[in-house]
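**Student:** Prediction below, plus the sequence it came from.
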Amino acid sequence: MKKINGKTITQWIQTHPIIETIIHTEETLWLNPKYQTFESVIKNISLTLDDVIEAEERLNRFAPFLMTVFPETKPSSGIIESPIVEIPSMKKALEQFYNKKLGGDLLLKCDHLLPISGSIKARGGIYEVLKHAEGIALDSGMLTIQDDYSILAQPCFKELFSQYSIAVGSTGNLGLSIGIMSAKLGFNVFVHMSADAKTWKKDLIRKKGVTVIEYNFDYSLAVAEGRKQAEADNNMHFVDDENSTDLFLGYAVAALRLKKQLDELGVNVNEKKPLVVHLPCGVGGGPGGVAFGLKLIFKNNVHIYFVEPTHSPAMLLGLVTELHDKVSVQDFGIDNITEADGLAVGRPSGFVGKLLEELISGVYTVEDQHLYKLLSLLVDIENIYLEPSAVAGFPGMMKLENDKTASQHPTHIVWATGGNMLPDSVHQENYEKGKSYL
């Protein structure tokens, strides 16, 4: 009889009955029994708000460079940020779709519109590459912190960076962000792509001069191979989506900016009107960093929910079993096959799971057909095109109806994690698939 950490699957189900629903790949909602107040948890976490502010300052230093090499960042003065929009029509459509009244307001955080690589990965991924480049340039004596960083676009810096390499394992969007930014700076870049990575993503980064290495296995192998490659080369930096503090802090900067955006919209966040944020989750780095940043800013007045596909509930199983990265969905006989390619991860980040295990409010899962229906609905109602994984947060309002936040008047934020870089033909195909399910 197969055992997972000394227990059979039957024994796991006896102690955690929700595991049976997860194994049957049914949609499920798990409310975190270990959830604690922000004040009691933060004492045991070494990362602080100062670390996030330092990351934001570094991104600000790079703004002149980004404006120089990516003209699309000029309107935002070289800051990689996305709008947040009110979508009341979509809320009405969801009420009809689910045939129930949904409490609270609904906002969409449009990370699919992030400049350069059109997904949430433009935050952490690009930040880590820029931090690495800054370190090399400062060590070389060719750059000082006081300089105007637009000088980094000069050929002498490209020549400097060409002596170094960057590697990453990815299901798609992180590879895009790392690949585009690293190649622009002049690094040699290797992106190790899992079997579920979409062909158009692989083609796009190859066009940018990136070496793409493909595997017929899932994300975990792509990461392991990338790590192995970097260990054999002293001049190669590995971007570790599972364990990187730099990636995590790059994502966390989103919270500082979201606070300003909500102030501008006149959205008050308090005990009676909390924020409820729905974050699609793959390995956990992106949503984890954003969640941590939001907790630093809004403390107990923000409730974070991660969302995963029913066939890739990696973070959910890691948290329920408390095994984190010591367990995979395959251990429980789940296939990790989903159309939500950015979320097709079988083993979660232990770093993120352990850091947030008392700070996130819960996790829920959504099945692929449901994602396609919501994708088409969003196009029909708001004319907004996302990729399947980016609509994962929309069912949250309905799923949390009976939760403690439902008695208040929360502001729900659905984090739209990607989709802007999809070719029109793929958008159309996704839309038609959703219409056929509807």
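**Tutor:** All right, it came through fine. Numbers count the residues shown, from 1 in each chain.
**Student:** rest of the way, CA atoms for contacts and neighbours
**Tutor:** Will do.
**Student:** how distant is the biggest strand by length in the chain from the center of its chain?
**Tutor:** Ranked by number of residues, the top strand in the chain under DSSP state E is strand 302-309. Strand 302-309 has its average C-alpha position 11 Å from the chain's average C-alpha position, going by C-alpha atoms, centre = their mean, to the nearest Å.
**Student:** Can you name every helix or strand that it contacts?
**Tutor:** Packing contacts for strand 302-309, counted by 3 or more C-alpha pairs under 8 Å, 6 or more residues apart in numbering; DSSP states H and E, involve strand 275-280, helix 285-298, helix 314-321, strand 362-366.
**Student:** Which residue is the nearest non-sequential neighbour of the spatially most central residue of the chain?
**Tutor:** Computing the C-alpha centroid of the chain and ranking residues by C-alpha atoms, centre = their mean puts Gly286 first, at 3.2 Å. Excluding the flanking residues, the one nearest Gly286 by C-alpha to C-alpha, 6 or more residues apart in numbering is Tyr251, at 5.8 Å.
**Student:** List the residues that contact the one you found.
**Tutor:** Ile120, Lys121, Arg123, Gly124, Gly286, Pro287, Gly289, Val290, Gly293 (C-alpha atoms under 8 Å, 6 or more residues apart in numbering).
**Student:** List just the nearest of these to Glu134.
**Tutor:** Glu134 lies nearest to Gly124 out of the contacts of Tyr251, by C-alpha to C-alpha, at 15.2 Å.
**Student:** What helix or strand is that closest one located in?
**Tutor:** Taking DSSP states H and E as the definition, Gly124 sits inside helix 121-140.
**Student:** Pull the residues that contact that helix.
**Tutor:** Here helix 121-140 makes contact (C-alpha under 8 Å, 6+ apart) with 55, 58-59, 62, 80, 114-116, 143-145, 157, 160-161, 173-174, 177-178, 181-182, 185, 239, 246-251, 254, 286.
**Student:** List only those of the residues you listed flagged as buried.
**Tutor:** When the contacts of helix 121-140 are checked for burial by 16 or more other C-alpha atoms under 10 Å, the buried set is 55, 58-59, 62, 80, 114-116, 143, 157, 160-161, 173-174, 177-178, 181-182, 185, 239, 246-251, 254, 286.
**Student:** Number of residues surrounding Ser425?
**Tutor:** 9 (other C-alpha atoms under 10 Å).
**Student:** Give me the helices and strands touching the helix or strand containing it, please.
**Tutor:** Using DSSP H and E, Ser425 maps to helix 424-437. Under the contact definition 3+ C-alpha pairs under 8 Å, 6+ apart, helix 424-437 sits against helix 368-382.
**Student:** second one coming, line it up with the first:
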Amino acid sequence: MVEKLLSDYTLNQWKDEKPVLKSISELKNVFWVNSLKPEFEEARKRVHLSARDVKEAEERLERFAAFIRIAFPETEETNGLIESDLDEINEIKKVLESLYKVDIPGKLMLKRDDSLPIAGTIKARGAIYEVLKHAETLALNEGMLNSIHEDYSIFASDEFKEFFSQYKLVVGTTGNLGISVGVMGSKLGFKVTVHMSHDAKEWKKELLRSRGVEVVEHKTNFTMAVERGRDQSNEDPNSYFVDDEHSIELLLGYSVAASRFAKQLEKQNIIVDAEHPLFLYLPCGIGGSPGGITFGMKQVYGDNVHCFFAEPTHMPSMLLGLITQAYDGVSVIDFEIEDKTIMDGLAVPRTSGFVSRLLENFFSGGYTLQEEEANYWLSKMMDVEKINLEPAALAGLVGPSYLMSTTEGQEYIKQHHLETFMENSTHVVWATGGSMVPKEDQTIAYEAGQSIDLEAFLSQK
């Protein structure tokens, strides 16, 4: 039972107080609008982070570009920039409109973080940034680096690897965050330990081990894996814990995507302003990556960007945290929801208190999707667009359909006076991972989707 959240509410009292919680606890699809979000000018006054923090993160990654080019030759063409493409997906848009019986006005695009260099997932942004910042801090503090104006290609030297081998990195994860920390950490020379929850895929564990990373498996959920990783790290003064639940650095690493994304839109002659709204649909686990991207986008586009997070019906931790305003004080288990999902990257039963409190000021809302929908669209994306994604990366795809077909979505459009501008809109689905999934696993996921009659499934809901 959920007890002592805001008031001494029981589970049934919460359901009576907020009917959307009843639907969530019954594993129904919901589309929720964040009525507490202020306009951007007011929101920026309420939080301690700013555009300056995002800019500093961008500058740090620029300094490390010289190292990244050497350490990861696949980034040579982008001069050490870790970035992904932005593609229009017209054919899958037609299928979405047909199955959900809705018109999606404007462009539908896919942000290809599934193919990000180095780690092949959205986590490459935040995790790699945090590892690099920690490496820079150590190097400056211990005199290995005289100033931030030096040539950072020296981080690829044997001398620096030997230096970093004295130190440890520890992280708790369902998989993708661990891959990013492990790949970059081990390349720099750190000893890396990754604590993985029961949701983590076997291939992710094997990938990390092949890079010399220690993997500790837990027969428990994400929250417990993080706690055990944190406890282990705290025992060693030379250990640094990448804390998915509380890290400002992770969030800022993700936020760097915004300015790069803006350049991509400009290159494609796509306008974002009051008459050309931008909608983002972001898969959400603990909240760091959708939170960071949203925060960065708001610094660039203000009220002209509308950011919605997507969660599995079996793991709606951010929704529960924000709707109850209990944040990390409530778990999906409290609402009698079984915390299991095929969308392993989103398998987080309790949201981040830091991220949820911050992003309450910026998220436009969120929604849930069924396991069958993720499976189906994974298969259909391959058939129609020839793009392989992992299940969690499909969570954003149904967002535009929900926005246009639900009462809540239509009310949101009206409240923001967007009715006459939707034909000018751009909808961006953020793909979080998939390019590193082994062929055998891709085939299993694809065949699972092929067996689903989504139209029949939806008609029963």
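**Tutor:** Cool, got the structure. Note that this is a predicted model, so its numbers are computed, not measured.
**Student:** deepest of the helices and strands packed on strand 302-309 of the first structure, which one?
**Tutor:** Highest mean neighbour count of these: strand 275-280, a mean of 27 (counted as mean count of other C-alpha atoms under 10 Å).
**Student:** Show me what Tyr100 of the second structure lines up with in the first structure.
**Tutor:** Aligning on TM-score structural alignment places Tyr100 of the second structure opposite Tyr98 in the first structure.
**Student:** ok, how many other residues are close to its match?
**Tutor:** Neighbour number of Tyr98 of the first structure under other C-alpha under 10 Å is 11.
**Student:** likewise His311 of the first structure?
**Tutor:** For His311 of the first structure, using other C-alpha under 10 Å, the count is 30.
**Student:** In three-state terms, label the residue lying closest to it once chain neighbours are set aside for me.
**Tutor:** Distance criterion C-alpha to C-alpha, 6+ apart; nearest residue to His311 of the first structure, sequence neighbours excluded, is Asn336 at 4.9 Å. Under the three-state scheme (DSSP: H, G, I helix; E, B strand; the rest coil), Asn336 of the first structure adopts coil.
**Student:** how about Asn336 of the first structure, what's its match in the second structure?
**Tutor:** Counting by TM-score structural alignment, Asn336 of the first structure corresponds to Asp339 in the second structure.
**Student:** picking up where we left off before, got the angle between the longest strand of the first structure and helix 368-382?
**Tutor:** Going by axes from the mean of the first three to the mean of the last three C-alpha atoms, to 10 degrees, strand 302-309 of the first structure is angled at 120 degrees with respect to helix 368-382.
**Student:** Pro115 of the first structure matches what in the second structure?
**Tutor:** So Pro115 of the first structure corresponds to Pro117, using TM-score structural alignment.
**Student:** Now that that match has come up, it's in contact with Thr75, right?
**Tutor:** Yes. The pair Pro117 of the second structure / Thr75 is scored as a contact, 6.7 Å apart, by C-alpha atoms under 8 Å.
**Student:** Need the residues touching each of these two.
**Tutor:** Taking C-alpha under 8 Å, 6+ apart as the criterion, Pro117 of the second structure and Thr75 both touch Ile82.
**Student:** Tell me the secondary structure at the match of Pro115 of the first structure.
**Tutor:** From three-state DSSP, the assignment for Pro117 of the second structure is coil.
**Student:** ok, now which ones touch it?
**Tutor:** Taking C-alpha under 8 Å, 6+ apart, we find Pro117 of the second structure in contact with Glu74, Thr75, Ile82, Glu83, Ser84, Ala124.
**Student:** For Glu162 of the second structure, see how far away it is.
**Tutor:** 25 Å (C-alpha to C-alpha, to the nearest Å).
**Student:** sorry, back to before: in the second structure, what residues pair with the longest strand of the first structure?
**Tutor:** Aligned by TM-score structural alignment, strand 302-309 of the first structure falls on residues 305-312 of the second structure.
**Student:** for stretch 207-216 of the first structure, same thing?
**Tutor:** Aligned using TM-score structural alignment, stretch 207-216 of the first structure spans residues 210-219 in the second structure.
**Student:** Can you give me the distance of His339 of the second structure to Phe190 of the second structure?
**Tutor:** If you look again at residue 339 of the second structure, you'll see it is Asp, not His. Counting by C-alpha to C-alpha, the gap from Asp339 of the second structure to Phe190 of the second structure is 33 Å.
**Student:** Between those two, which has more neighbouring residues?
**Tutor:** The neighbour comparison of Asp339 of the second structure against Phe190 (other C-alpha under 10 Å) goes to Phe190, with 24 against 21.
**Student:** Which residue in the first structure occupies the aligned position of the more buried one?
**Tutor:** When the first structure is aligned by TM-score structural alignment, Phe190 of the second structure is paired with Phe187.
**Student:** Could you measure from the aligned partner of Gly286 of the first structure in the second structure over to Asp231 of the second structure?
**Tutor:** Using TM-score structural alignment, the equivalent of Gly286 of the first structure in the second structure is Ser289. Distance of Ser289 of the second structure to Asp231 of the second structure, given as C-alpha to C-alpha: 24 Å.
**Student:** before we move on, what about Glu159 of the second structure?
**Tutor:** Computed as C-alpha to C-alpha, the Glu159 of the second structure to Asp231 of the second structure distance reads 30 Å.
**Student:** Identify the single longest helix in the second structure, thanks.
**Tutor:** helix 51-71 (DSSP state H).
**Student:** What range does the next helix-or-strand element following it cover in the first structure?
**Tutor:** Proceeding N to C from helix 51-71 of the second structure, the next assigned helix or strand is strand 86-88, under DSSP H and E. The alignment of strand 86-88 of the second structure onto the first structure (TM-score structural alignment) spans residues 84-86.
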